[in-house]
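Visitor: Okay, sequence plus prediction incoming.
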Amino acid sequence: MIVVTGGTGKLGSQIVQRLQGLVPAEQIGVSVRDVGRAGDLGVRVRRGDFGDPQSLAEAFEGASQVLIVSANETGGKAVESHVTAIEAAVAAGAGRILYTSHQGAAEDSLFAPMPDHAATEAHLAKVGTPFTVLRNGFYASTVPQLLGAALETGELVAPADGPVSWTAHADLAEAAAIILASDGSFEGPTPPLTAPVALDLTDAARILSELTGRTIRRVVADDEEWVTSLTGHGVPAPQAQMLLGMFHASRRGEFAEVSPELERLLGRPATPLRSVLAEAIEAAA
């Protein structure tokens, strides 16, 4: 049985959906914190909370593979959650453990989630169970969140950035399902699973201009002024500083690497940022 954690999340739910087209539904299980939110997924659903090892033991029962979708938090708590899930998968006798990491995973990254991924990868490599680390590209859905009022004002205001391999959730979910269904097609970290090009926010402004037929100008904001603007609009200061770290990391080129591996797995072109922005414009209309 293949067990996917976070089965109701944005990535996990799409992985489960894709898996059902590749393996029989009775061979799929999901681990979710709130069973009531799972609805009718058509697969085995069990409660599994990273903060409750006993619940994970039950959720992972009978698993041949466990895919641990990274927690939506940062710092020591995130690593602790991942380690708990890894240990539960080992105890359940899983033959392979997979983890959704990031192409920028590194101890010295300037973006807070990346050292967490690196620490999780390091622990996973020590447990002795075969493992696969999915080195996912940066989620393209982040870009619409960075636009601010650009569609209204004609100005995309954000700190200085660098090229990023913006990659769609749907593509990464499909790739994860393919890798799970192939059982052992990768040992250790995968090549970067990314869109074929890396783009910055100047590129995003250009694409927005083409899609809307009006000029969207990229405006580089001062780092601290941008953070102050965020906190002034109710964003907690620690979160604002973490987001600033993303810009610092992109300036250093941490997310600029691209690879053909994702498109090879999918057997088709990856979803371009243009398509993600077009959906965002349509949703905002």
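Guide: Nice, thanks for sending it over.

Visitor: For the rest of this, base every contact and every neighbour count on C-alpha atoms.
Guide: Noted.

Visitor: now the strands for the stretch 151-285 of the chain?
Guide: 155-159, 188-189, 217-221 (DSSP state E, counting those that start in this stretch).

Visitor: ok, the residue most central in space within the chain - contacts?
Guide: Against the mean C-alpha coordinate of the chain, by CA atoms, centre = their mean, the closest residue is Y139 at 5.7 Å. Going by CA atoms under 8 Å, 6 or more residues apart in numbering, Y139 touches W166, T167, A168, H169.

Visitor: likewise I2?
Guide: By CA under 8 Å, 6+ apart, the residues touching I2 are Q27, I28, G29, A63, S64, Q65, V66, L67, L180.

Visitor: Number of residues surrounding the last one?
Guide: Using other CA atoms under 10 Å, L180 has 26 neighbouring residues.

Visitor: correct me, but H117 touches Y99?
Guide: No: contact criterion CA atoms under 8 Å: H117 and Y99 do not qualify, at 9.2 Å.

Visitor: Q17: what secondary structure?
Guide: The three-state label for Q17, taken from DSSP: H, G, I helix; E, B strand; the rest coil, comes out as helix.

Visitor: re earlier: and the strands of the stretch 151-285 of the chain, which is most packed in?
Guide: Highest mean neighbour count among the strands of the stretch 151-285 of the chain (mean count of other CA atoms under 10 Å): strand 155-159, with a mean of 21.

Visitor: Mind giving me the packing neighbours of it?
Guide: Packing contacts for strand 155-159, counted by 3 or more CA pairs under 8 Å, 6 or more residues apart in numbering; DSSP states H and E, involve strand 217-221, helix 223-232.

Visitor: Figure out how far the shortest one is from the centre of its chain.
Guide: In terms of CA atoms, centre = their mean, to the nearest Å, the centre of strand 217-221 is set 26 Å apart from its chain centre.

Visitor: Against that first model, consider the following:
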Amino acid sequence: MIIVTGATGQLGRQIVERLLARVPADRVGVSVRDPRKAQAFADRGVRVRKGGFTDAAGLAHAFEGASQVLIVSVDKMGEECVEQHRTAIEAAVAAGARRILYTSQMGAGAASAFQACRDHAATEEMLRACGVPFTSLRNGFYATSAAHFLGHAVESGRLVLPADGPVSWTAHADLADATAAILADEGCFDGPTPPLTGGRALTFEDIAGIAAEVTGRPMTRTVASDDDFREGMVGQGVPAETADQLLGIFAASRAGEFATVDPTLATLIGREPATLGAVLRERLAGG
């Protein structure tokens, strides 16, 4: 049985949907914190069990009978994130899974300027040491994050962010298709995958132009200093630690950590990945 964690989240839900197009429902199980939110999958024959990364006993039940376990990384950073991933990996090993898969990120590395990439690197080290074959999905930076950074710029016409570098923004839907293909073809990747990216690396200067085209509203890109941007976020109530973590994205992009464009994703899904313009059109055209 293939077990998918986080199956009610933005990425996990789409992975399960794509997986059900490839394998029978009785071969799919999901581990979720609130089974009620996964009722639609249960109605289709998917095994739904409660399991959270802070509950080792719950995960043991949720992973029972697993041949593969896909660990969808938690939406946290730092020690808490890594420890939760450790709990999930240990549960997958104890369940006897033949392979553990993990949603990592391009740029994962212990020396990354972005905390999340350092967390992914730490998780990958745990996977290497766990004794079970693993696949680390080096996902491109989520395109929805670009829409999030646009924030109020669509209304104001001014996109004010720190200096950045090119990023291979990648659609959740394409990553879900690729993950389902990898799960259905067990063992097609061993260890970290190549970067699973969109077809172009874009800066926020590029994104401002795309957003203007999509919305029909003018938008200019203005560079803020890191200090000014941080002070602005903290002044709006963002915790200082979170502000520093967000700044890490810009520092990492300036260092070229997210600039790689690789054909592997297109090969896996059998088509060119969605453009950032298409993602923004879906998110912004009505806004």
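Guide: Here it is on my side, so go on. It should be emphasised that the depicted structure is a prediction, and the values quoted were computed from it without experimental measurement.

Visitor: TM-score for these two?
Guide: Once superposed, the chains reach a TM-score of 0.97 (TM-score structural alignment, normalised by the length of the first structure), with 284 aligned residues with a CA RMSD of 1.0 Å.

Visitor: thinking again about what came up before, now do the same for the residue nearest to the centre of the first structure: its match in the second structure.
Guide: Alignment note (TM-score structural alignment): Y139 of the first structure maps to Y142 of the second structure.

Visitor: Equivalent analysis for H117 of the first structure, please.
Guide: In the second structure, H117 of the first structure lines up with H120, judged by TM-score structural alignment.

Visitor: and its match, how far is that from D190 of the second structure?
Guide: 16 Å (CA to CA, to the nearest Å).

Visitor: One more: L161 of the second structure?
Guide: To D190 of the second structure, L161 of the second structure is 38 Å away according to CA to CA.

Visitor: What span of the second structure is stretch 162-171 of the first structure aligned with?
Guide: Using TM-score structural alignment, stretch 162-171 of the first structure pairs with 165-174 in the second structure.

Visitor: on that earlier part again, any idea how far the match of Y139 of the first structure is from A21 of the second structure?
Guide: Y142 of the second structure is 23 Å from A21 of the second structure, where distance means CA to CA.

Visitor: ok so, going back, nearest to A91 of the first structure, of the contacts of Y139 of the first structure?
Guide: Nearest to A91 of the first structure among the contacts of Y139 of the first structure: H169, at 30.1 Å, using CA to CA.

Visitor: give me the number of residues near that closest one?
Guide: So H169 of the first structure, with other CA under 10 Å, has 21 neighbours.

Visitor: ok, now which ones touch it?
Guide: Counting by CA under 8 Å, 6+ apart, the residues that H169 of the first structure touches are K10, L11, Y139, A140, S141.

Visitor: So R118 of the second structure is in contact with S104, correct?
Guide: No: when contacts are counted by CA under 8 Å, R118 of the second structure is not listed as touching S104 (10.3 Å).

Visitor: Got a ChimeraX select line for the buried ones in the contacts of H169 of the first structure?
Guide: In ChimeraX, this line selects whichever of these come out buried by 16 or more other CA atoms under 10 Å:
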select :11,139,140,141
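
Visitor: Next, count neighbours for the counterpart of P239 of the second structure in the first structure.
Guide: Under the alignment by TM-score structural alignment, P239 of the second structure pairs with P236 in the first structure. Look at P236 of the first structure: counted by other CA under 10 Å, it has 12 neighbours.

Visitor: Likewise for the one 3 residues further on?
Guide: Using other CA under 10 Å as the criterion, Q239 of the first structure is surrounded by 13 other residues.

Visitor: same check, this time on G232 of the first structure
Guide: When neighbours are defined as other CA under 10 Å, G232 of the first structure has 11 of them.

Visitor: Equivalent analysis for G140 of the second structure, please.
Guide: By other CA under 10 Å, 27 other residues sit near G140 of the second structure.

Visitor: Contacts only, for the closest residue in space to it that isn't next to it in sequence.
Guide: Leaving out its chain neighbours, the residue that sits closest to G140 of the second structure by CA to CA, 6 or more residues apart in numbering is T197, at 4.5 Å. By CA under 8 Å, 6+ apart, the contact set of T197 of the second structure is 139-141, 168-170, 260-265, 273.

Visitor: D244 of the second structure now?
Guide: When the contact criterion is CA under 8 Å, 6+ apart, the partners of D244 of the second structure are R230.

Visitor: go on, M233 of the second structure?
Guide: Contacts for M233 of the second structure (CA under 8 Å, 6+ apart) come out as A243.

Visitor: Kind regards, and thank you for your time.
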